[in-house]
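>>> Just a sequence and a predicted model for now, questions to come.
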Amino acid sequence: MAQLCMHSSKIEHDIYATPAKALLTAIIDFRYRLTDMITTFNISLVVHGTIAENMDFMKDDLNPYAVPRAMGIYRRLESPLDITTSTIIRRIVANHEAYQKRNEKKEASEKKYYDSKSFVNGE
């Protein structure tokens, strides 16, 4: 039986679905009521992690998990880490700022070295 993984973005897919060895099919931006697709592909399990940028979609009329819930194949998977797109972006920005500071320090040190260096004249 195939398993379906629903993610709202390519990043979420890459983070969560790629390491899942048993995952056979991943559908990005799964926003429709797809009873026929679930039946056609013989999907046995639809999962969603507990950590997400926004879980409000679970409350509205267009809940992408409504059909899998009704079919009894929806499971909520406890996310081992609290990583979201926002936390990844914050880490990238912080690391970039630290890199820039290190680079500026190295450039200043190199400039100081060359400014104080004297060359031997071959005359």
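Perfect, I can see it now.
>>> Only C-alpha atoms from now on, for both contacts and neighbour counts.
Fine.
>>> And whatever helix or strand R69 lives in, what's buried?
With elements delineated by DSSP states H and E, R69 resides in helix 66-71, which encompasses its position. Along helix 66-71, the positions that meet the burial threshold by neighbour count (16 or more other Cα atoms under 10 Å) are A66, V67, P68.
>>> need the next SSE after that helix, C-terminal direction.
Next helix or strand after helix 66-71 toward the C-terminus (DSSP H and E): strand 74-77.
>>> Can you point out the buried residues in the lengthiest helix in the chain?
Ranked by residue count and defined by DSSP state H, the top helix of the chain is helix 85-116. Taking 16+ other Cα under 10 Å as the neighbour-count basis, helix 85-116 is seen to contain no buried residue.
>>> Second structure follows, compare the two:
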Amino acid sequence: MSDVQDYKSSLSDTSSRKFETFSYLPEMDDKQIRQQVEYIVSKGWNPAIEHSEPENATSNYWYMWKLPMFGETDVDRILAEAEACHKAHPANHVKLIGFDNYAQSKGTEMIVYRGKAV
């Protein structure tokens, strides 16, 4: 069996924290984030945006940015809302969520802007 990589992560080092599967991959560029939003729309999921301070990001509570974008299919509008949230809260992590109406759960979530660690 091959060695499994240990990701150095700690509560005291906010820049090292991992939040979801995509956190273990290299940071996504704008094209890759757009592809993820296109996927959310293609699945018929409702996009939503949340944000949190890096030091509180391991909490279950994140701030909701407006209401979920029920039925929104315009990828550019979804990306614009994520960017607006980031501009309004530049020090916070910004998370994009795709809510699955049928399963009544999150279909996906990912951090699209990472706040600066303090």
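Good, I have the coordinates. Treat the numbers as computed from the prediction; the structure is a model and nothing was measured.
>>> Drop the TM-score for these two in here.
For these two chains in superposition, a TM-score of 0.23 is obtained (TM-score structural alignment, normalised by the length of the second structure); 54 aligned residues with a Cα RMSD of 5.0 Å.
>>> about what we covered before: dump the buried residues of helix 66-71 of the first structure to CSV, plus distance to H96 of the first structure.
Rendered in CSV, the data for the buried residues of helix 66-71 of the first structure read as follows (distance: Cα to Cα, whole Å):
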residue, distance to H96 of the first structure
A66, 41
V67, 43
P68, 41
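>>> so which of those comes closest to V47 of the first structure?
The shortest gap between V47 of the first structure and any of those belongs to P68, at 9.2 Å (Cα to Cα).
>>> Contacts only, for the closest residue to that closest one other than its chain neighbours.
Taking Cα to Cα, 6 or more residues apart in numbering as the measure, P68 of the first structure lies nearest to Y74, with 5.1 Å between them; neighbours along the chain are not counted. Contacts here follow Cα atoms under 8 Å, 6 or more residues apart in numbering; on that basis Y74 of the first structure touches L45, V46, V47, Y65, P68.
>>> of the residues you listed, closest to K112 of the first structure?
Proximity to K112 of the first structure was ranked across those by Cα to Cα; first place goes to V47, at 57.5 Å.
>>> Could you list the buried residues of the helix or strand hosting the closest one?
Following DSSP H and E, one finds V47 of the first structure within strand 43-49. Judged by neighbour count (16+ other Cα under 10 Å), strand 43-49 of the first structure contains these buried residues: I43, S44, L45, V46, V47, H48.
>>> Good, wrapping up.
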